[in-house]
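> no sequence for this one, just the structure:
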């Protein structure tokens, strides 16, 4: 009885924590970005959900539309630019909605790309294995880590190991790959491979990957937690307590879903991986008239036109081609 009572008390305490967060998230300024606005705001925050095709959406479309207007990328808690002074127009980050707390809410629009969760989990496994296997070119995992660190120091650049959630998933996958290689020794796997997702001698099987606590932590409901601003690298102080409670009592996840839905409803645009081209066309239709108007106004200024003519023409063509 004492155990049951203790469990009930913990559930009630956690429910209070999660409800308090939900009510505050839905009512505070962090959810008041007006998706219903007819025009794109000064800053577009592209909330990049991993393995959703966001890289293609950005490089093949957004990057052309906002050429030379990209904000520096962010992998940490702090923004790498001052949104009140910067003239950049599009900010891309493998981060959660919590980053909007650092952006000017009345001047920001939010865009994201969503994908079927099963396809996204499978893609996450494939990428973790693909990138992890590249490190097998080294003698052991310690040397692989040293090479990566050397690369960071020399190039002073971010790598996939710095981006969430790969900064957690890849080291784990790399260590597992080396452990399996060491266990094999010089033996080769000669049997015919019938199921590429279940080659235990070489790589962690898919079923082991998806059932691991780390995959549950970062991938299974990763998109929902990202949109809710509750990833494990959230910059909001109460996020970790909320995450702990939802992990202990999964039924409380419905409140996280409430917040995620609310925020999706307020986003300027939501693209779908399964409908990439259609999603890009819809975005172009939403911003096309505004973009063309801005470019025509800029072209009417002689100095600006002289300096930016080529860029303007490129942006004009990409918008016009999407609208045709």
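Structure's in. What do you need? Since the structure is predicted, the reported quantities are computational estimates derived from the model, not experimental observations.
> can we go C-alpha only for contacts and neighbour counts from here?
Fine.
> ok now the longest strand seen in the chain, how far from the chain's centre?
Using DSSP state E to define each element, the chain has its longest strand at strand 108-114. Mean-position distance between strand 108-114 and its chain equals 11 Å (C-alpha atoms, centre = their mean, to the nearest Å).
> name the element residue 188 belongs to?
Using DSSP states H and E, residue 188 sits in no helix or strand.
> cool, and the one 10 residues further on?
In this structure, residue 198 is located outside every helix and strand according to DSSP H and E.
> Quick check: chain neighbours aside, which residue is closest to residue 184?
The shortest distance from residue 184 to any non-neighbouring residue, by C-alpha to C-alpha, 6 or more residues apart in numbering, is to residue 201 (7.0 Å).
> now that neighbour: how far from residue 219?
Residue 201 is 24 Å from residue 219, where distance means C-alpha to C-alpha, to the nearest Å.
> alright, now check it against this:
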């Protein structure tokens, strides 16, 4: 074939490809822009600092939200005020308007089912790199619990039997674990079967995140299509309402367009940032102490005041209609993992509604929180140790994370570019709110000190004032008597 004809054919192909790309990109840009502008128009909140009738805790997975639920919210709200089956989208009924607390991994789109004008949203964000590590570790930890079974078929059958017989909510019913855990479970069984076939023995390695004989290496995990669709930029998509668990029909197309053309991510960030701005509270996992203190003062104090108001018009939901969220929290000790056993709650079940009964202050709430998280962390540590024993020598620790290569860390950052920017924005919001909270707290403290000092001063000098007034009165009487005496003379 003539070289000139070859060149012409190649140019024609390039033009067609370019036209197809431009057409697809143009379509995606229109879809994303349309969604973003509509979403931004709906993001109007008159008073974001005042607690509404319904508190929606948008629980971004692996941010520490479990401790807030068990050690704050379970102490503030009685079970009868929790929205039924919050973590279970398949059976979650948002039509019941009487509940006052919704804690769920559902994304922001669930607000379309809620009384938006009367709903306050709170959330916690975490450093995106650490969140990817934690998601990877937890996926393996939960999946490893199934290795008590002789093979994958046995584990799957047991899971199906348990899920059909029990009303409790399984990890496999909850986003995102209903996608991540079965995937990781199958992978763990395949690697165990391969070790048995090859007769391999335990090999000590320095990098626990790259032990391919026992678990999927981290670098392989982060590049898997499931991780790219669910894990990476997960916080941004959750706040924007664009996860694969969204209630919006257009969510999947918008998300896929953004994943395909990174430049379109700026529109999703605009929406996510606006929503963070309108939230009652935004916490940071890394600023644990400060975040918890601010939650107690900003959210806890208002909940206590609201639920203990003498003129409150609460209509409590019948407890027979409720299923506590604690039955469905995938990070909690109560959560059932569809294995042969269900671990009962030993941490907070008896503490529900404690604050509303005792009318505790925000300071007392913080004290109760600190005692609660100690027990919760011990239970979590025990479960993790027991699970990871089944894939020994794998052992995930903070120290082990430091041995992961910079190349893998940089790849995680690149895959989570939207989350990194949103996290920095959340940090700015947190710093601003923290300063405002501390300023208000300081002003209130000075007012209390001034008031106390005034009272002390008043009662301290009252006797002196009375004595002084009495002496003046006696003196006036003496002077008056002397005047009368002089007049008589």
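Happy to help now that I have it. The model shown is predicted, which means the values in this text are computed figures rather than measured ones.
> Can you calculate the TM-score here?
Once superposed, the chains reach a TM-score of 0.89 (TM-score structural alignment, normalised by the length of the first structure), with 312 aligned residues with a C-alpha RMSD of 2.4 Å.
> Have a look at how far, on average, the next helix or strand after the longest strand of the first structure is from the second structure.
For strand 108-114 of the first structure, the following helix or strand on the C-terminal side (DSSP H and E) is helix 117-134. When the second structure is overlaid, helix 117-134 of the first structure sits 0.5 Å from its aligned residues on average, using mean C-alpha distance after the TM-score superposition for the first structure.
> What residues in the second structure pair up with helix 117-134 of the first structure?
Matched against the second structure by TM-score structural alignment, helix 117-134 of the first structure falls on residues 128-145.
> Residue 201 and residue 219 of the first structure: which has the busier surroundings?
Higher neighbour count among residue 201 of the first structure and residue 219: residue 219, with 22 against 15, using other C-alpha atoms under 10 Å.
> Spatially, which residue comes closest to the alignment partner in the second structure of that one, not counting chain neighbours?
Matched by TM-score structural alignment, residue 219 of the first structure corresponds to residue 231 in the second structure. Closest residue to residue 231 of the second structure apart from its sequence neighbours, by C-alpha to C-alpha, 6+ apart: residue 132 at 6.9 Å.
> and what of residue 34 of the first structure?
Distances taken as C-alpha to C-alpha, 6+ apart place residue 266 nearest to residue 34 of the first structure, at 5.8 Å, with adjacent residues excluded.
> so where do the helices sit in the stretch 201-324 of the first structure?
Secondary structure of the stretch 201-324 of the first structure (DSSP state H, counting those that start in this stretch): helices located at 206-211, 213-215, 222-228, 239-248, 253-265, 276-299, 302-323.
> which one of these is the most hemmed in?
Comparing the helices of the stretch 201-324 of the first structure on average neighbours per residue, with mean count of other C-alpha atoms under 10 Å, the densest one is helix 222-228 at a mean of 25.
> Quick check: that one compared with the second structure, mean distance?
Its matched residues in the second structure lie on average 0.3 Å from helix 222-228 of the first structure after superposition (mean C-alpha distance after the TM-score superposition for the first structure).
> and for that helix, what are the contacting residues?
47, 49, 95-98, 114, 231, 256-257, 259-260, 263-264 (C-alpha atoms under 8 Å, 6 or more residues apart in numbering).
> ok now do the residue most central in space within the second structure, which residues does it touch?
Nearest residue to the geometric centre of the second structure (C-alpha atoms, centre = their mean): residue 59, 3.1 Å. Residue 59 of the second structure makes contact with 65, 103, 104, 105, 106, 123, 124, according to C-alpha under 8 Å, 6+ apart.
> Which ones among those residues map onto helices?
With DSSP state H as the criterion, helices contain residue 65 from among the contacts of residue 59 of the second structure.
> Serialize the contacts of residue 59 of the second structure to JSON lines and add fields for distance to residue 76 of the second structure.
Formatted as JSON lines, the contacts of residue 59 of the second structure follow (distance: C-alpha to C-alpha, whole Å):
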{"residue": "65", "distance to residue 76 of the second structure": "15"}
{"residue": "103", "distance to residue 76 of the second structure": "13"}
{"residue": "104", "distance to residue 76 of the second structure": "17"}
{"residue": "105", "distance to residue 76 of the second structure": "20"}
{"residue": "106", "distance to residue 76 of the second structure": "22"}
{"residue": "123", "distance to residue 76 of the second structure": "17"}
{"residue": "124", "distance to residue 76 of the second structure": "18"}
